[in-house]
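> quick one, structure for this:
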Amino acid sequence: MKKSEGADSKTNQDEYKLKDTKPELGERWPHGGQRGGSGWISSERATSTYDLVEQMFYLYVRVVKAKDLPPNPVTANVDPYVEVKVGNYKGKTRHFEKKINPEWKQVFAFSKEKIQSSVVEVHVKDKEMVARDDYIGKVTFDMHEVPTRVPPDSPLAPQWYRLEDRKGNTKVRGEIMLAVWMGTQADEAFPEAWHSDSASVHGEGVYTIRSKVYVNPKLWYLRVNVIEAQDVESQDKSQPPQVFVKARVGQQVLKTKLCPTKTTNPLWNEDLVFVVAEPFEEQLMLTVENKSTPSKDEVVGRSSLSLHQFEKRLDHRPVHSRWFNLERFGFGVLEGDKRNELKFSSRIHLRVCLEGAYHVLDESTMYISDTRPTARQLWKQPIGILEVGILSAQGLQPMKTNEGKGSTDAYCVAKYGQKWVRTRTITESLNPKWNEQYTWEVYDPCTVISLGVFDNCHLGSGSGAKVDSRIGKVRIRLSTLEMDRIYTNSYPLLVLRPAGLKKTGELQLAIRFTCLSLAHIIYLYGHPLLPKMHYLHPFTVNQLDSLRFQAMNIVAVRLGRAEPPLRKEVVEYMLDVDSHIWSMRRSKANFFRIVSLFSGVISMSKWLGEVQQWKNPVTTILVHVLFFILICYPELILPTIFLYMFLIGIWNFRSRPRHPPHMDTKLSWAEAAHPDELDEEFDTFPTSKSQDVIRMRYDRLRSVAGRIQTVVGDIATQCERFHALLSWRDPRATSLFVIFCLIAAVALYITPFKMVASVAGIFWLRHPKFRSKLPTVPSNFFRRLPSRADSML
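Prediction:
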């Protein structure tokens, strides 16, 4: 029985591992621009072509317009639409009412491998509400005569064709403008075309299946420094007011502390920080409120300020403060009372500015995909290009039931930096093939791209209340990729549910990270991870948590307003919105991450114990010889240590990782989690337990334990970064460190130890005037090292 369980566990581990694939990627076949990357990659840098996907051919039919259509003899008008028929596939345009010269401007794409006909028929019909639609005419094309368009050739020019009757005779009246050609998924018409892969989708659902590129909203910090106020009066003239300031931007509300003294000229000098997005739609609403009783606050003044009037702060230069008038509020009793009119009563002293937020703000700190500031003028030159070919998915699980059969309407979303991409939806397929390629500029190699697969639940009418189901997610850290190498792997899609871990399929990707400047990449490893403003005006941990939550909400709302929308549940899943929630499983996983890192120390102590016990006399004698040499020549200690690390790094080069890291179910304790722990992890917050006392204690425990979990995870991350120095997980970082070790070994060998110790001591004890607020080069290098957090589920 135990042997059988062990075999099953081994089989599951094999299923959860990364697999090599050998897709028939297209050779560097030309295309009409970077798919999904128009305006992002300049023509000089877009040296690579559409070669990371399998080439798929489509028959394109562009229906432009018609003219002089004959009216119906009974109704004396015509409601025309066009039906494009290729074998068993039919695509229809929208119909126009009472129009003899309609313009459709729609494109239909039919997959060549599914075409079972030698002709293409374009029918023009008259829409009837009661009876069968009237037939107006048709145009027929022979498949063998259809031209093939090879981008970057210009688009095929549409032509006028006379309509024919059912028997093929040319009609006297009526023409239609068409263009028919054979192309690939690199064609400009591909994203907006109606696809035969989704022929069952009609109505508004058609707009939700198209591939799209989305842009992250431009985020800013709104820093409001509330300094003081003057001439604040309360309703009770006998008591001086004790006031505070409440600031609101959209749904975000922050308050200052109560002024410690009761006075008409209160002083706070307190910072309130919000997240806002361009274009600025909200206003800064300020109210000055008096704490009249412990349970009652009265508004004594208010002001509404437009965000457009505030300065955008791009560097650390000071921002000038300004006085703003406050309007009196709530002093009148009767509607006709003149005191109820808004008029100047006092003023408030503020220092307000917009600071360039960083795109790390809307992401989990472990999976940063962009570290640039908001202001484009502060961006540096890109150091590389990331190209991702989203090929296909295999073995997806049925996510819903359609006519008694399980089905999945899958699409894939990728997020990196400011740019989100969404593939087209392949309907009713458990093995969808997208074969779409996307391109991103890379400004920092120590970033992560996230890809998620979802089931589209918004194809039919009246399904607005549904949410798109999660199928699985993949994260890839760019620094773990070798430059200019194409990775073709099949990534398991794993989802953790209350019933346990489940594999929902596999996602096949082709990835290439192209380097534009190796010197720039090497320079970045010693450069601060975030811009200078982040270190000169740092936020507290609580502020970052609050700002990140607000930023996620803003991004979800803005992307949900696109057409087709990128829905809230998709954005939240991609941004790991629930990563801070308490989980016994994650806490145990982080604890055992730390334990595994100390296994090397334990092994070293055991080895030293064996040396002490003379279990291997030869080894013990060699250790004694080395010990006496180092005692006699102490200047050899540091060179020996660095040389030893250099040799370990060279030795570990043989066992360096060959594949990008992926979700590790064993590391995440996803398989070994107890059902009760999973029930706790997927419990609502606040808990759904019935007893009020249990709910209060349970929530308090989860809140505290969530912070402990974060701290433990951070400790594990730092320890894993030490381990990454010589593990070749980041080949560039390990190369730099190994070279440094060699140089340090030689330099320390020829430099007297006393001099090195003196310089190090003087440097460590140097005066604060000679210290910089920015992190040191070793600190920057260390923070850029990868950890195993990327592989956490």
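> every contact and neighbour count from this point should use C-alpha atoms.
OK.
> gap between residue 99 and residue 71?
Plainly put, residue 99 is 9 Å away from residue 71 if you go by Cα to Cα, to the nearest Å.
> I'd like the structure of this one too, to check against the first:
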Amino acid sequence: MDCAIATLFWHRKKQLIKIISNLKYFPKKMNPLDEYRIKDTKPRLGERWPHGGGRSWIGGDKITTTYDLVEQMFYLYVRVVKARDLPTNAVTGGCDPYVEVKLGNYKGKTQRFEKKTSPEWNQVFAFSKDKIQSSIVEIFVREKEMVGRDDYLGRVDFDLNEVPTRLPPDSPLAPQWYRLEERRRAPESRLRGEVMLAVWIGSQADEAFPEAWHSDAAAVHGDGVFSVRSKVYVSPKLWYLRVNVIEAQDVEAAEAAPVFVKGQVGNQVCKTKLFPNRTANPVWNEDLLFVIAEPFEEALVLTVESKVGPTRDEVVGRMSIPMHVLERRMDHRPVHSRWFNLDRLGTERKFSTRVHLRACLEGGYHVLDESTLYISDQRPTARQLWKQPIGIVEVGILSANALLPMKARGTTDAYCVAKYGHKWVRTRTIVESFSPTWNEQYTWEVYDPCTLLTLAVFDNCHLSGRDSRIGKVRIRLSTLETDKIYTHSYPLLVLHPSGLKKMGELQLAFRFTCISLTQMIYLYSRPLLPKTHYIQAFTISQLDKLRYEAMNIVASRLGRAEPPLRKEVVEYMLDVESHMWSMRRSKANFFRIASFFSGLVGTGRWVRQVCEWKNPITTVLVHVLLCILVCYPELVLPTGFLYMFFMAVWNLRLRDSQPPHVDTKMSWAEGVHPDELDEEFDTFPTSRPQDVVRMRYDRLRSVAGRIQSVVGDMATQGERFLALLSWRDPRATTIFLLFCLCAAVVLFVTPFKIVTLLLGLFLLRHPRFRSKMPCAPSSFFRRLPARADTML
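Presented below is the predicted three-dimensional model:
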């Protein structure tokens, strides 16, 4: 019996192992870092839906639309156009109508007009199929509530089973006039006006979707219900304003007071250097740089001022130049200079002060409002210099999962923002949901593949505070394969003062389509920015200042849109705080450099092992390769390039199939010290106590001291190399000159192959022929003088 059982178990072993592995009582051990990684998803995108089928909304087959990167969602659309012949109020003699659309527990209201019997609203309401709790949609025409009056003027009801379905590319449904019914539907009910309506069933591909009031995006705030719709924004067109201050004439400043020119555009202020008051015609020849946006709202204000005291400046003259009179140049060609008269201020002056300027709007530059590391556009300002797009990128913002509560009452009202180039998009706000579903698709034209698409999720504060960050995702287009649909769930990671926290996951579907492969390959040989950036380059300090001003302008203009894109959202998308000091980032960058040199260190370690005969077989093979390359030197370069070719082919199998995302280990976000986090989130200037600031300053001095030592050692090695021929040590230079002379004679009479072979055999000599003492060349180099002994 025991033998029979053992035999049966042996034959059924594979099936038992499979059954046990599928049991939920034996879960697999999960790596704690897996929650920070990208996950593959398989959403039911548009291209996977079956074609044809019935058009019934409830229980019918889904129909393919042009939105092939999102899951199709059905909505009941109600378009309220206008009304006519509404009854007037017997008390006031007027009518203050508005329309209320009710479907189950969801209500949407139009704007209320005062004293209008024929109002026009032209507003669309959208109710999601998944949240409908009634089969009847009711449209009420109401008036401003008054005591003792009926609660509505009239109503129109629709049965959902009779509502038509209209999906693109069907033609739009024309609105119709419907007579209003009274509250009591008796046969003798008299008619009380008409309302023009259109009711249909459609998807998010409908043209009415972006501007519609959505039931899943409505929230109660203040006195009523409002909805934050999806919105497409366009960044303002930015220009660099260059004002070359050449000179001035007849400047009557205070005695012995230096003068300077100050330029101001809005909140931007630039000043020239002080010119000593030795003549009435000072000369500066300096550039003042500003960032301005179309439409131009501010003028250029220039003042000539004299420095009469440490904190006191006296205005000599002032003038204002409108932007539309300035010349716009597309390249680096010089601009014609002009003389401008300054308005006299204060006391009467003998002569009119003039200033000589060369001012223009620079159209050949790309105005940087984001870091070049995360740049999404490189086109110059002037549209005449734009090239044709080389592709398009399509993004389907599907949904988010497992979001954390962001408000004190334990809710989250999430929306997603995406930016690429000049185009910003914002999804609708899904209220009180930890797993919001958007299913909105957007498209951008691509002019350069080496750019990044940025997406971020925020919690809507509904005008009562700042929108909270939930997480950010960056997608570099050059890492994507063309015409491939990527469907992934990205973890939303945010660094808080308490440490790294996963705020949820964002599900995306995106595709990069190439229009011209030849043009895209050609772009890899072109400069990243327009050529004006290299012909007339800005300094690092100028670029930082101009980028800061550009970000402020973009945030200000987008904050005035409706609905506004708040300042904290724009700053988070543009990485305003990326330049701030952080011990965590400093350590991460240090280890990035160490990781880069680790390959060279590994190669050097392998060469040392070969030279020390750790593996005799490998060393013998290296001897054979050395002899072949010395005898046939024409094989050196082909062998090197062929080696790199096979290395690239070998690494192809190791290529990650997923786009890159945040690496928490490389960012040093997992094991960061709490005090370092507190320092990173500190305000500027600091708001911490004096003892904490002293401790951090001492720590910074310690870290900077180690960096200073490393930099000093590198400088010492370079100075020793230069000292070989500088005669700082006459004896060392004489020895090196004699060595060079002897080496020149030996290399002249000895074939180069023999020299190379002997040198290679010497380096690969057996350890028994080696000494543990430093070699003569190394000792000689270390004895060379450096300039470190001349430092204080």
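> which neighbours do residue 99 and residue 71 of structure 1 have in common?
Residues touching both residue 99 of structure 1 and residue 71 by Cα atoms under 8 Å, 6 or more residues apart in numbering: 77, 78.
> read off where stretch 137-144 of structure 2 ends up in structure 1.
Using TM-score structural alignment, the residues of structure 1 aligned to stretch 137-144 of structure 2 are 120-127.
> chain center to that stretch, what's the gap?
Taking Cα atoms, centre = their mean, to the nearest Å, one finds the center of stretch 120-127 of structure 1 at 43 Å from the center of the full chain.
> same question, stretch 82-101 of structure 1
39 Å.
> endpoints of it, how far apart?
First-to-last residue span, stretch 82-101 of structure 1, Cα to Cα: 13 Å.
> quick one, strands of the stretch 351-500 of structure 1?
Assigned by DSSP state E, counting those that start in this stretch, the strands in the stretch 351-500 of structure 1 fall at 384-394, 400-402, 405-407, 410-416, 419-422, 433-442, 448-455, 469-477, 486-497, 500-515.
> for structure 2, which helix is longest?
helix 690-722 (DSSP state H).
> look up how far residue 153 of structure 1 lies from the residue nearest in space to the middle of structure 1.
Nearest residue to the geometric centre of structure 1 (Cα atoms, centre = their mean): residue 415, 3.8 Å. From residue 415 of structure 1 across to residue 153 of structure 1, the span is 31 Å (Cα to Cα).
> also residue 5 of structure 1?
Applying Cα to Cα to residue 5 of structure 1 and residue 153 of structure 1 gives a distance of 60 Å.
> can you check residue 329 of structure 1 too?
67 Å.
> repeat for residue 11 of structure 1
50 Å.
> OK, contacts around residue 79 of structure 2?
Contacts of residue 79 of structure 2 (Cα under 8 Å, 6+ apart): 122, 123, 124, 125, 175, 197, 198, 199.
> swap in residue 291 of structure 1?
Residue 291 of structure 1 touches 241, 242, 243, 244, 297, 298, counting by Cα under 8 Å, 6+ apart.
> tell me the two of the contacts of residue 79 of structure 2 that are most distant?
Greatest spacing in the contacts of residue 79 of structure 2, by Cα to Cα: 125 and 175 (13.9 Å).
> please identify which of these two sits among more neighbours.
Set side by side, residue 125 of structure 2 and residue 175 show more neighbours around residue 125, with 24 against 16, by other Cα atoms under 10 Å.
> my guess is the more buried one meets residue 77, correct?
Yes - the criterion here is Cα atoms under 8 Å, and residue 125 of structure 2 meets it with residue 77 at 5.6 Å.
> buried set for stretch 324-332 of structure 2?
Residues of stretch 324-332 of structure 2 classed as buried: 328, 330, 331 (neighbour count, 16 or more other Cα atoms under 10 Å).
> and the gap between the first one and residue 158 of structure 2?
When Cα to Cα is the yardstick, residue 328 of structure 2 and residue 158 of structure 2 sit 59 Å from each other.
> same thing with residue 141 of structure 2?
15 Å.
> now swap in residue 339 of structure 2 and tell me
With Cα to Cα as the criterion, residue 339 of structure 2 and residue 158 of structure 2 are 73 Å apart.
> over to residue 87 of structure 2?
23 Å.
> those two - which one has more neighbours?
residue 87 (18 against 13).
> to which residue of structure 1 is that one aligned?
By TM-score structural alignment, residue 87 of structure 2 lines up with residue 70.
> where does that match land in three-state SS?
Residue 70 of structure 1 falls in the coil class when you classify it by DSSP: H, G, I helix; E, B strand; the rest coil.
> that one contacts residue 80, doesn't it?
No - in this structure, residue 70 of structure 1 is not within contact of residue 80 by Cα under 8 Å, at 10.0 Å.
> between the two, which contacts overlap?
Common neighbours of residue 70 of structure 1 and residue 80 (Cα under 8 Å, 6+ apart) are residue 100.
> residues near the closest residue in space to residue 15 of structure 1 that isn't next to it in sequence, how many?
Excluding the flanking residues, the one nearest residue 15 of structure 1 by Cα to Cα, 6 or more residues apart in numbering is residue 492, at 7.4 Å. When neighbours are counted by other Cα under 10 Å, residue 492 of structure 1 registers 24.
> against residue 575 of structure 1, how distant is residue 212 of structure 1?
19 Å.
> how far is stretch 167-178 of structure 2 from where the chain is centred?
The gap between where stretch 167-178 of structure 2 is centred and where its chain is centred comes out at 39 Å by Cα atoms, centre = their mean.
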